[in-house]
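Q: Need a 3D model of the sequence below.
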Amino acid sequence: MTSTVSQPVTSAPAVDPARWPDVARVPHVPLRAAVAGRLLHRVAARRGLRVELPGSRTLHPAPPGAPVLRLHHPRAFLHRVGESGLIGFGESYQAGDWDSPDLVALLTELATAPETLVPTGTQWLRRFYVQRPPSGELSTAANARRNIHRHYDLSNDLFALFLDPTMTYSSALFPTGPDPEPKATWNGLAPAQHRKIDRLLDLANVGSGTRLLEIGTGWGELALRAAARGARVVSLTLSEEQLVLARRRIAAAGQEERAEVRLCDYRAAEGEYDAVVSVEMIEAVGRPFWPEYLATLDRVLAPGGRVALQSITMPHDRMLASSRTYTWILKYIFPGGLIPSVRAITETAARHTRLRVTCAGAYGPHYAETLRLWRERFTEQSAQVAALGFDEVFQRMWELYLAYSEAGFRTGYLDVHQLLLTREEVTA
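A: Next up is the predicted model:
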């Protein structure tokens, strides 16, 4: 039985098959599509979703205010999901097969206990559609620069459209205690980014004369604030776009003698430093290379030094479950990476280095608010994004990425931690 709804007619974006081959291609997998259809019925009923179909129909009754999945092209949606699961779900959004008037609300519902979406007895079906990450995206020394290029070298102008003036692309820290207010404001974002940076620098005891290594430059704001404290900063990046702008910003601030940015893989880091900081870099390293990454921090750290890391994290069991899965985020947004758990960082450091995690502070709700502000800014700037040469498929991809990430933090599926690692010094 179906009910009628008021549904606007929308046109699908034009998909360039040369640029978006898997978005342009609609697979034909009837049996798997039928399974996806049954799963959609189950998820909608159990999660209270309103699934709207063409012709002003709904899949089944839903409670008032239910999150909405609006299917414009149900057949394409089911065949994509049937073929490749969540990758197909994301590609279907890029193609315009489905939409939602409140994308974050829908994704938040789906991100709540995601392991319960598929019936326990059918988990074995995963092997028919779950892909393994391709070896060409493994973050080896040879591949890492290409992986970083695909995201961070898109365009400095693109990032400037939705980031605040500090050009900080990581979680802010709002001045509201453990949880931010329901609606943080855009005007408060830059101060909140400085608050985050300052807390990390304080954690590493960065001050006048500190020899500081930063792994992952971003666009230079942390290096600038550390240099303003009197530290001598060496910052490493693999992004050529970020390198150019970070150096320009450092020169404009008159800090060239205190802050140096190098195009360099973390594995090639040289020197000895009183402090090492790294903000949301370990996620790009990839699980096979966490030992080498943490061993590098240990190698360059001077006696008595401190390492301060900021990392997106997920529960350990979910990290293990996803560690060999090729996801939509890996395919289109962050190739080669994996979000770690705090336990994984702690155990890897203990097993492969002399470093020990001695402090860990979480503030995931602040990231949800940061992402909301970025997402709203990004969608407001759609005309400017298009003027930079990014088509509608790209824009829908980034809207989904930002909304998906926000939903992850709102449910607690994702978190963000600032971690302090120190070394137990051996005395003779």
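Q: C-alpha from now on. contacts and neighbour counts both.
A: OK.
Q: What ranges does the chain have for its strands?
A: Here the chain has its strands, by DSSP state E, at 50-53, 57-58, 68-71, 98-99, 211-215, 232-237, 259-263, 273-279, 301-313, 355-362, 415-423.
Q: Mind giving me the packing neighbours of the third one?
A: With contacts defined as 3 or more Cα pairs under 8 Å, 6 or more residues apart in numbering; DSSP states H and E, the packing partners of strand 68-71 are strand 50-53, strand 98-99.
Q: Name the residues that touch it?
A: 49-54, 77, 97-102, 106 (Cα atoms under 8 Å, 6 or more residues apart in numbering).
Q: can these go into TSV with extra columns for distance to Val342 and neighbour count?
A: Below are the contacts of strand 68-71 laid out as TSV (distance: Cα to Cα, whole Å; neighbours: other Cα atoms under 10 Å):
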residue	distance to Val342	neighbour count
Leu49	33	25
Arg50	36	22
Val51	37	22
Glu52	40	26
Leu53	42	20
Pro54	45	15
Phe77	36	26
Asp97	37	24
Trp98	35	22
Asp99	34	19
Ser100	34	17
Pro101	35	11
Asp102	31	12
Leu106	28	22
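Q: wait, which of those residues is closest to Trp186?
A: Closest approach to Trp186 among those (Cα to Cα): Asp102, at 20.1 Å.
Q: Could I get the contacting residues of the closest one?
A: Here Asp102 is in contact with Pro67, Val68 (Cα under 8 Å, 6+ apart).
Q: ok, how many other residues are close to Arg396?
A: 20 (other Cα atoms under 10 Å).
Q: So it sits against Glu91, correct?
A: No: look at Arg396 against Glu91 with Cα atoms under 8 Å: they stay out of range, at 9.6 Å.
Q: to compare against the first, here's another:
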Amino acid sequence: MARRLGIRVMLPDGRVLGGTDQQTPLMRLNRPEALYRRFGAFGPIGFGESYQAGEWDADDLAALLTTVAGHLRSIAPKPVLWLTRFQARGRRSLETRNTPWAAARNVRHHYDLPEELFALFLDETMTYSAAIFPTDAAGRPQADEAQLPAAQRHKIDRLLDLAGVGPGIQLLEIGTGWGALAVAAARRGAHVHTVTLSVNQCRAARMRAAEAGVADRVRVELCDYRDIRPHRAGGYDAIVSAEMLEGVGGEFWPDYFTALDRLLAPGGRAAIQTITMRHDDMLATRAKDTWIHRYIFPGGLIPSVSAIEAACRRHTRLRVHRVGSYGSHYAATLRLWRERFDRHADDVAALGLDRAFQRTWHLYLAYSEAGFAAGHLDVEHLLLDRAS
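A: You can find the predicted model right below:
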């Protein structure tokens, strides 16, 4: 099986299965019986939990997972795929559904960790979404750590340009982050209303706007997207939302897009950046309790473009235009975040976050990077408008 997955596996006695090529990613089994028990009982979730527990390791976890992801779809027999779906089906707790009362708790599970943690692996812009880097002649992103702040600002400018944000524009941002996009829009002369459910991010974004001298043009509100009320009749000239849709939850996508339609002024434009997956993969995972859902992002679901188009067509007047896809750029962004996170392991520990937390987040970053590198995930810029 190791050879079919394109990896090597080292047993506790030092034997290596799967070949001798030193360039092939190596998985080290520390406590194989424990790994087998977890995987047998809980499937992919157990595989992740086994890594958290230190029962297996890898010299290059992202390379290992990317290789496995590239081989898995073609070799896994359908009964096995069905079994892993069955094992997890129905385990999503009703408490993690992104109802209005639960959404804030789900957001805070992730985003109200110490801000210092995010500052250790994000760049100076504190932007927690895919950057867009310069590319070579073949279209490959040319990414290094020094370029990351500029690549994040370039992404923000693309979204603002797509939404038509300029002087005097009334802009709504759904999902504040730490305020980089709101500040950039205000510097263009826009009046920004930005909403978040994270207490920490709300406080940080207000401070950032004040430090940038644009607090008079940026209103940061702790608010659910379903409860947004425009501060002027007619709605907003533009709406921007960067990687917030994934956290909404599939059953609430109609609510999300209905809110956009309700809040957007006639002739207005909405620019959305969202992670996407293939439609069949989305259908297979929407009822599953995945490892990411359980430990990192409760309540969310990555959409397909088809699902977005269907939700807009059925519930709104909005049209969806695909503007660009940047999956390879997200793989590069995640690689830089992972490298910075690992380099600051001592600083993470100093925040009171133990070794189990560090292994969990190392797996989260490597797992996400592998999804984009193997092509299972993408990230899209979408323009939403209405027919005139």
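Q: burial of Ala407 of the first structure, as a residue count?
A: So Ala407 of the first structure, with other Cα under 10 Å, has 26 neighbours.
Q: Counterpart of it over in the second structure?
A: Per TM-score structural alignment, the equivalent position to Ala407 of the first structure in the second structure is Ala370.
Q: if you line the two up, which stretch of the first structure does the lengthiest helix in the second structure fall on?
A: Looking across the second structure with DSSP state H, the single longest helix is helix 32-52. Under TM-score structural alignment, helix 32-52 of the second structure corresponds to residues 74-94 of the first structure.
Q: same deal with stretch 322-339 of the second structure?
A: The aligned range for stretch 322-339 of the second structure in the first structure is 359-376, by TM-score structural alignment.
Q: and the matching stretch, how far from the chain's centre?
A: 11 Å (Cα atoms, centre = their mean, to the nearest Å).
Q: now stretch 81-89 of the first structure
A: 20 Å.
Q: Stretch 369-377 of the first structure now?
A: With Cα atoms, centre = their mean, you get 13 Å for stretch 369-377 of the first structure.
Q: And for that stretch, what's in contact with it?
A: Under Cα under 8 Å, 6+ apart, the answer for stretch 369-377 of the first structure is 161-163, 171-172, 180, 182-186, 189, 399, 402-403, 405-406.
Q: wait, isn't Tyr86 of the first structure in contact with Ile329?
A: If you look again at residue 86 of the first structure, you'll see it is Leu, not Tyr. No: applying Cα under 8 Å as the test, Leu86 of the first structure and Ile329 come out as separate, 9.6 Å apart.
Q: Skip the chain neighbours and tell me the closest residue to Ala368 of the first structure.
A: Excluding the flanking residues, the one nearest Ala368 of the first structure by Cα to Cα, 6 or more residues apart in numbering is Glu406, at 4.7 Å.
Q: contacting residues for that neighbour?
A: For Glu406 of the first structure, counting by Cα under 8 Å, 6+ apart, the contacting residues are Val104, Tyr367, Ala368, Glu369, Leu371, Arg372.
Q: Let's have the residues you listed in a markdown table, adding distance to Tyr273 of the first structure and neighbour count.
A: What follows is the contacts of Glu406 of the first structure, written out as a markdown table (distance: Cα to Cα, whole Å; neighbours: other Cα under 10 Å):
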| residue | distance to Tyr273 of the first structure | neighbour count |
| --- | --- | --- |
| Val104 | 42 | 23 |
| Tyr367 | 29 | 25 |
| Ala368 | 33 | 26 |
| Glu369 | 34 | 26 |
| Leu371 | 33 | 23 |
| Arg372 | 36 | 22 |
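Q: Find the pair from those with maximum spatial separation.
A: Across the contacts of Glu406 of the first structure (Cα to Cα), the longest gap, 13.8 Å, separates Val104 and Tyr367.
Q: buried stuff in the longest helix of the second structure?
A: Under the neighbour-count criterion of 16 or more other Cα atoms under 10 Å, helix 32-52 of the second structure has 34-36, 38-39, 42-52 buried.
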